[in-house]
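Asker: show me the folded form of this:
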Amino acid sequence: MVQEHEPGTPGEDTEPTATRRTADEAESSRASRGWWDRNADEYQEEHGAFLGDDRFIWGPEGLDEAEAGLLGPVEALKGRDVLEVGAGAAQCARWLAAQGARPVALDLSHRQLRHARRIDAAAAAALASAGATGAADVVGSRASGADDAAGVALVQADATALPFRDGSFDLACSAYGAVPFVAEPVRVMREVRRVLRPGGRWVFSVTHPIRWAFPDEPGPEGLSISASYFDRTPYVEQDESGRAVYVEHHRTLGDRVRDVVAGGFRLVDLVEPEWPAWNHQEWGGWSPLRGNLIPGTAIFVCERD
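Answerer: Just a heads-up that it's a prediction; the model follows:
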């Protein structure tokens, strides 16, 4: 899900230094794995209530897949094999399972997947304590017949090298996972296409590219352009030795479209969620003030022919 670009890594004596410099695939992957393993606890504690344990939220605006239907009609998800890339604690995958789908949640971070197991274990314990007569109240809308004790299938792997056979899935999705943090996003596109069956849909959300021209601040200071939209130099936080501890890669809107096409997909839709009136929270640089004026999230809806 979403990361905030605020320098600072818990457990280190000094805060990382923010800069713009090149970072290759290996350095980016290493930094992302380390960042999430160190920060997963804080992230889940801060944002877990908003994300929920089994909701599918596309970004800080709060666009819910249950209403958006970007993967297709909710009733059509039953029985579909779905891959979630950059799943974090598998909240989206858990919602998919509740609709009768067969999701696999993949993430680079072992610590994030530990949180997925924690949520599954808590749900299983609640189900067991409720007993057979009260089970429906505990699991809510979970699909009947789902293996609640086992939870969602979890896989730790890099999105540029998916450990699945060709044509393993009907659908693939990613809510701010993997794509913004890899140096070569076309590799992710091609890997996702490889594991999708013909006609499969791939939907992913990223920070809206226009946001890179503005400071990452939720207040008025975040409304004035401070950098070139066309500067594709990665944002890097590095330690005293110059080792990257966080890397995020900027692509223009056109770059993202070309990545999708180069990956073998057809772009079906590009969704720019508007900030809803009910959402009063700030999430890093996302806020009601900015969200009502400039887009914060871009969602690409793609299909494999």
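Asker: can we go C-alpha only for contacts and neighbour counts from here?
Answerer: Noted.
Asker: for this structure, just list every one of the helices.
Answerer: 25-51, 65-68, 91-98, 110-139, 185-195, 253-262, 288-291 (DSSP state H).
Asker: most packed of these?
Answerer: Of all these, helix 91-98 has the most neighbours on average by mean count of other Cα atoms under 10 Å, namely a mean of 27.
Asker: to compare with the earlier structure, here is another sequence to fold:
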Amino acid sequence: MASDDDDPVRRSWNVATRNHNAHKGDQAARLAAGEELLFEEELALLGDLEGRTLVHLQCNSGQDSLCLARLGARVTGVDLSDEAIAFAQGLSERSGIPATFVRSELVAWMEQTEQRFELAFASYGAVGWLPDISAWARGVARILVPGGRLVYVEFHPLVWSFGDDQRLCRDDYFQREPFIEPVGDYVADSGDALGAIGSQPRGHNDIDAPSWQWTFADVLDALAQAGLVIERVQEYPWSNGCRVNPGLVRLEGTRRWVWPEGVARVPLMFGIRARRPL
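Answerer: Down below sits the predicted model:
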């Protein structure tokens, strides 16, 4: 496997991971006490997890991975970031929730691993950090057992075209050149909707990293071309946890963000379930 030591995505996410977790207090104690971080959208698409083998693609710091394990799945999490995997391993040990975590560039790992899974799960800021969505989809198909399923819940790519005043004026939906900027401190921006404790300053990150604008059609087509059967496609008029645009407001009593009253609704997230044929 080629070295990815100098990968700017890896380096920027290492900084961002430290920034994000600095806001969240004792996460292990809260997970051990039963705190639920998963949202109903992904749970509905995943179904019963008891005894199922599940790989969490781009698992970040492992919080959602451990929630999946607590529901009975046998979880393996994979992420590019050294800081994220080290944190996830520590979180598993301190919370007493077992899971396996692997530090690797995702597509390279999927191309080489001999493991196969009944479920693959990805969510919230995943494939935008990958330069080749077709390779991602082929990798997903490769690591699923026949009849295995991918569940992918993601911010709708339309979100990134909005300016701060809710107008479609900032970026080209069909842009193919990567965006170059540091991974931001979206946990500070989102507050307790993403588990932040109290009000703290945003963490600093000056390491630029590329990200890519994959359209909704890009995602669906890549999965179909990889031989997966699309079973369910959903769109949602809210954003779970993350305040993906400063114009969004908190939906009272929830961890969701929506456009203010009077602003026309458009999809802010999508959900996909796809199956590898028998």
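Asker: give me the TM-score for these two chains.
Answerer: Put the two chains on top of each other and the TM-score (TM-score structural alignment, normalised by the length of the second structure) is 0.73; 233 aligned residues with a Cα RMSD of 3.1 Å.
Asker: re earlier: how about the helices of the first structure, which one is nearest residue 225 of the first structure?
Answerer: Between residue 225 of the first structure and the helices of the first structure, the shortest gap by Cα to Cα is with helix 288-291, which sits at 12.6 Å.
Asker: what does residue 229 of the second structure align to in the first structure?
Answerer: Aligned counterpart of residue 229 of the second structure in the first structure: residue 266 (TM-score structural alignment).
Asker: distance of its match from residue 238 of the first structure?
Answerer: 37 Å (Cα to Cα, to the nearest Å).
Asker: between the two, which one's more packed in?
Answerer: Using other Cα atoms under 10 Å, the more surrounded residue of residue 266 of the first structure and residue 238 is residue 238, with 20 against 17.
Asker: save the helices of the first structure as a markdown table, and put in distance to residue 234 of the first structure too.
Answerer: What follows is the helices of the first structure, written out as a markdown table (distance: least, Cα to Cα, whole Å):
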| stretch | distance to residue 234 of the first structure |
| --- | --- |
| helix 25-51 | 10 |
| helix 65-68 | 30 |
| helix 91-98 | 28 |
| helix 110-139 | 24 |
| helix 185-195 | 13 |
| helix 253-262 | 14 |
| helix 288-291 | 23 |
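Asker: out of these, flag the one nearest residue 77 of the first structure.
Answerer: helix 91-98 (7.4 Å).
Asker: over in the second structure, find the residue span that closest one aligns onto.
Answerer: Counting by TM-score structural alignment, helix 91-98 of the first structure sits on residues 63-70 of the second structure.
Asker: ok, average deviation of the matching stretch from the first structure?
Answerer: When the first structure is overlaid, stretch 63-70 of the second structure sits 1.7 Å from its aligned residues on average, using mean Cα distance after the TM-score superposition for the first structure.
Asker: give the contact list for whatever residue of the first structure lines up with residue 209 of the second structure.
Answerer: By TM-score structural alignment, residue 209 of the second structure lines up with residue 246 in the first structure. For residue 246 of the first structure, the contact set (Cα atoms under 8 Å, 6 or more residues apart in numbering) comprises 28, 31-32, 35, 236-238.
Asker: across to the second structure, which of the residues you listed hold up?
Answerer: Contacts conserved in the second structure for these, using both residues aligned by TM-score structural alignment, their matches' Cα atoms under 8 Å: 31-32, 35, 236-238.
Asker: export those as CSV, with columns for distance to residue 91 of the first structure.
Answerer: Listed next are these as CSV, based on distance: Cα to Cα, whole Å:
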residue, distance to residue 91 of the first structure
31, 23
32, 20
35, 20
236, 28
237, 27
238, 30
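Asker: nearest to residue 122 of the first structure, of these?
Answerer: For these, the nearest to residue 122 of the first structure is residue 35 (25.5 Å; Cα to Cα).
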